[in-house]
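S.K.: Sequence and predicted model, in that order:
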Amino acid sequence: MIIFVTGGIVRVRIVQLILLLGLMSFSSCSCEREVFVRQSGALISVNPMALDFGDVPMGLSSTRTIEVLNLGQMPLKISDWVLVDEESVFSVELGVDQVGVSSSETISVTFSPTAIKEYQGTLTLNTDAENTKLTLIPLSGQGLPDSICGDCDEPPEDRCMSEYDLLVYDNVGACVEGECQYQASQIYCEFGCDPDTHRCKGDSGPIEESDAGGQTPLLPSDAGNGDSLWEPDESDAGVYIPEGDYVQEVQVGSQWTCVRWSTSDVECFGINKWGQLGLGWWDGMSEDSINPTPQPALIPSDRAVVAIETGNTSTTVTTESGDLYCWGGCPHRRPSNTQGQNKHTPEVVTGITSTRAAKTGWGHSCVIRDDGDLECWGSNWFGGLGTGDDLFPSNGGPVVVDGVSNVVKLAVGYHHTCALQDDGKLFCWGWNHRYQVATPMDDNEVCPNSDSYPCVLSPREIQGLDSDFIDVAAGVNNTCVITAADGKVYCWGDNQSGAIGNGVHQPFAREGEPIETEDLGQRAVKLSLGSTYALAIMADGSVKGWGQNSYGQLGNGSMTSPQNSPLAVVGLEGPVIQISAGVNHSCALLENRSVWCWGRNNYGQLGDGTSVDSASPVQVVFPE
């Protein structure tokens, strides 16, 4: 038997000897037969054939995968795909356009509900498969409230939202009499979520999801990275100082914004679920209100405010005397690592030494004291306080961080902290699940009292760059710096959504060494990190951004996401002197002292009088 293969046809030539029987003798002949066997083309199969995300709280995202199998004898080509999704709550990531013979590829689909309702969608794959050209995959999911009210002694149970997503509820304060309010958040489990125990598998513990198409509410808005380049001083040559009252500072919270005026007044707008606007009331468990107009916070009139800072659920101001006032879900009101209480009007933070600067993350705050030492307080989950352990401080108040001194810059992330000393050295500590505190030195760097999650309990110097730093910024799972020598930006940590800015992004990617951000074109002078994206002020006063852009938070005029390399923010009418980045929206203070914001606007956090998202900057409208 001789076999020839040509294209998609297999030709088999069989040489047979046929014996012919006669009555008296045998005769034989040699005969040739050509048998044509058609080789099958590509054959597609998908698993599962329908994707149901189940219940997902608003503001969170769940990512699941679809396996595309090729059961045929030729490569399967995926020429196109179409997502039918009227509510824009589903997103698709497909990294290949071909599936090899007897191979499979995966499609990632993310569900990010924005309302309490049932959602439906359809993903259609257009391929050259012989069995079907169009493969339809139904998508469905149910949006749930992002916070619930329940028994203070019996919190809601954690549960697996998907194979790798763990849903947890944090106690954020009182709800109604006798009950507590629980805020939903999600954790990404590196080795999967165990559906039997509803916990992350493996010793390395959970990794918080930072890119599943968009959002996570557990975010330090700017983590202390929105300071002005300079404070206005009439002695500064060439500095524009407007006549009358003007804005001196803007800070972005997770879904709200605050500005500080030259009169020391502070005005805020956006969500008020935890009382973070400082208006004397809060939304609580009722329907979240939309507050698109700046309103004055109720700060005592005899206190001159010199700085503002926004965290995940709280707003803090520093007064001229060095005192701190906080409102919302303030870290100083946390009686343990996980519990907190809300304050709807400004309250003095007691026990703090006179301070030069304050920064707030998800559940902890830090200040630079007048002597350059560092004090931190609040939750010590994952060692964010730098005390050498992950226990809640026995005194319940501020603790001095050993190992750092003469601190000039401070950045506070989700559960990690970084301090820049006057000698240009940078130290970081806290949660290290995405290497936001740099590559682990050994396998023993875990939090013994935080379910053995990866963390660094004491300040560690960041190595790998032959330069001092002039700025540092921290996001949820990232850290970035600007080098003093050449103004370059280097980032490390999570890179699932391109937040490092090196031209690539990959699922589950994390970088433990500083990686240079590419294509900036000139020196960077100031940084601000959001949840999964970054902004930088350039030497000419322009702004560039990179990373997640689902709601236009990069301000480049589009909502294409992710953006793996820096792109310019468009439409700003003048040089920028300060920026601040949040979960999904950003703001800038221009040299002419106008304030511009862009990105998500579902609670009026852009301050333009609407609740419409914007991929390019819109000017904040202040009441006359």
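M.R.: Good, I have the coordinates. Only a predicted model underlies this, so the values are computations on that prediction, with no experimental measurement involved.
S.K.: can we go C-alpha only for contacts and neighbour counts from here?
M.R.: Noted.
S.K.: What's the local residue count around the closest residue to Cys326 other than its chain neighbours?
M.R.: Excluding the flanking residues, the one nearest Cys326 by Cα to Cα, 6 or more residues apart in numbering is Thr316, at 4.3 Å. Burial of Thr316 is recorded as 26 neighbouring residues (other Cα atoms under 10 Å).
S.K.: Ser91 now?
M.R.: 18.
S.K.: following the strand or helix carrying it, which helix or strand comes up?
M.R.: Per DSSP states H and E: Ser91 is located in strand 90-93. Sequence order places strand 98-99 as the next helix or strand after strand 90-93, per DSSP H and E.
S.K.: Run through who's touching that following strand.
M.R.: For strand 98-99, the external contacting residues (Cα atoms under 8 Å, 6 or more residues apart in numbering) are 68-70, 75-78, 105.
S.K.: Off-centre distance for the strand holding Ser91?
M.R.: Strand 90-93 has its C-alpha centroid displaced from the chain centroid by 17 Å (Cα atoms, centre = their mean, to the nearest Å).
S.K.: Put this next to the first one:
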Amino acid sequence: MKYFVLIMLCLFTGLNTACGGCDTEAYVVQNPPLLVVGTDLLDFGELPLNFTASRTVQLANAGQQELVFENITIESDEGVFMVLGSELSILGGQSVDLSINFTPAAAQAYEGVLKLVSNSQNKAETLINLKGEGVEEVICGDCDNPPEQACLDDMTLMIYEQDGECVEGICRYVPTYVDCPHGCLEGACLPPFDAGLQLSEPDDAGLAIIDAGVAPEPPFDAGNPPEPIDEDPPTEPSVKVMRMALDEMSTCAVLHGGIGEVACWGRSDTLGDGSLPGEDRNVPGVIPDFKDVHYIAAGAYHMCAIKSDQTLWCWGSNAFGELGDNTTITRREPVQVTALEDPVVSVAGGRMFTCAVTQAMGEQAKVFCWGKGDLGQLGNGLFESSMTPKLVSGLSGADEIREVHIGDSHACVVTDDVKLMCWGINHAAQCLIDAGENHGEPINVLEEYDVVSVGHVALGYHHSCAMVEGNKVLCWGSDGFGQMDDGTPGGALQESPVTPTGLYTQQIQIVQSGGHHSCVLDESHKIACWGFNNYGACGTGDEYLQTAQPYKEIDVPDEMFWRRLYTGKDHTCAIVDGYFAYCWGLNSFGQIGDGTNATQRNRAVPVTW
């Protein structure tokens, strides 16, 4: 980079010298803007799926007049590259760094072109090639603390080795595989068998019991037994998905395959394919003529999707204008939310309202909400509904708003990586501050608790959880169904953040909250759930159906790894190796997607065509 700067300075000096003795007017004429770029290729290398890496390219003006960019765009079919913090002009002799983000959505190679259109004297259009690859197996982490080696199976040891950097200061690790001829146990190859040595059996990793020497107590309250399940679930998975979204009675997913198709199953209102009332479906059906989707989100009775061109589309119930089309007409096929002018980067849905984050090139992100607003859900201080998007108040000047999160009737965003700003209903302290008082505008809910950083946020109907530094989870709000993981129904409101009991020693990748239950995916790719489990949403089996399920791991199908996790009101879904979808919980409208009419599934079953 220093040689690039020297070259730019030489160009600038040369032009200045060539005009020695000229008057000011002639000097300006002879020294028009000249764009010099530091590279013609930004290579992001290999990145794990949904990890965001940033690269910068230096743009310099070697002329004397101001360099003005008429347009800065990225041409890419997949929409995985994004320009951030761009400058629209550069003074003579100055330079700026232009940042580009890459977030792979699938395990494949990506290419794009950054196009700079300016008034530079050498060319009106400058192109910079972009490339990167999304991979399942790469891990990004501390350069001094590589991932622990692990047994991939009974005879194979997986070891992670450094292979460059994901971003500056964060190393990229890729796995290598070692054959263990005598077996693999607890992250090491076993030595040759010695007849005088008897190997002990490994602990059962499937039991989440704090004291392994004490047998688990019987379930607290089995509640009403489930109605008989008279149909066997499918045994083999067949539906491959990239992302999923669960509302109260339906499920939708972005299909694996690279073209961004969406399939839905469950209640007819949100199938998106024009199905009439009563035409519910217990297997996935693809929405016709609807492609290029890379993100999907669910409300209580509606769905929304972001396409690769960063436009927003919604369908389903529209009683309060939650679809953003300035009507209250139920839409059984996707309609575009045309009132949002800037590119949409995130969307979330709640009970009859929707929020989205938009961000124009070179500008700060904005948050808009629309739909039902009587409890302050729209965040604009008015406590009234709107059929068109309204700007959320009090967030101007906030940096790095990447996602919006919604529970039932409250919403939150993370700003500056440390402030958790929430608004909406607060009757159960789900917004933490001043329980019982709804908040019409965002408030900083963790300001008093010395939180250093906030990661993923998971909002239930009446409780809230967030990941903080150290990959730990904090929760607060209603404990009526054991949402704080105390195993007891009818608990008092939790008006300060606590770590659920089962998570004291766990390192968590992500936390998700449904209606009255929560689940986590930990760093060993296991899922555990707690909270309301009468309909099997915690996935722990028939014997654990109860009103307040304590933290407990669920079974992993065929010894595979869980990769992603999603929650609805009373059902839960996850993705395993190979992108296959599994679901469990209430199945009253076929939202499990196993092709049966069983009332509920109390363990994970594969989604099938």
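M.R.: Received, thanks. What you are looking at is a predicted structure, and each value in this text was computed from that prediction instead of being measured.
S.K.: quick one: which of the contacts of strand 98-99 of structure 1 has the most company?
M.R.: Counting by other Cα under 10 Å, top hit in the contacts of strand 98-99 of structure 1: Leu76 with 27 neighbours.
S.K.: Residue in structure 2 paired with that one?
M.R.: Alignment note: Leu76 of structure 1 maps to a gap in structure 2; criterion TM-score structural alignment.
S.K.: corresponding residue for Ala107 of structure 2 in structure 1?
M.R.: Ala107 of structure 2 maps onto Pro232 in structure 1, by TM-score structural alignment.
S.K.: and the contacts of strand 98-99 of structure 1, which of them are in strands?
M.R.: Those of the contacts of strand 98-99 of structure 1 mapping onto strands are 68-70, 76-78, 105, per DSSP state E.
S.K.: List just the nearest of those residues to Gly609 of structure 1.
M.R.: Nearest to Gly609 of structure 1 out of those is Ile78 (Cα to Cα; 44.4 Å).
S.K.: so that closest one sits right up against Asn126, yeah?
M.R.: Yes - applying Cα atoms under 8 Å as the test, Ile78 of structure 1 and Asn126 come out as touching, 5.9 Å apart.
S.K.: circling back to that earlier point, please tell me I have it right and the match of Ala107 of structure 2 contacts Val239.
M.R.: Yes - between Pro232 of structure 1 and Val239 there is a contact under Cα under 8 Å: 7.1 Å.
S.K.: Where do the strands of the stretch 101-250 of structure 1 begin and end?
M.R.: 104-111, 118-127, 134-144, 147-151, 159-160, 165-174, 179-189, 193-194, 199-200, 206-207, 247-252 (DSSP state E, counting those that start in this stretch).
S.K.: The first one aligns to what range in structure 2?
M.R.: Residues of structure 2 aligning with strand 104-111 of structure 1 are absent, taking TM-score structural alignment as the criterion.
S.K.: contact partners of stretch 564-579 of structure 2?
M.R.: Contact with stretch 564-579 of structure 2 is made by 239-242, 244-248, 256, 510, 512-516, 518-521, 535-539, 560-563, 581-587, 592, 604, as judged by Cα under 8 Å, 6+ apart.
S.K.: ok now the lengthiest helix in structure 2, how far from the chain's centre?
M.R.: In structure 2, taking DSSP state H as the definition, the longest helix is helix 2-18. The chain centre lies 45 Å from the centre of helix 2-18 of structure 2; the measure is Cα atoms, centre = their mean.
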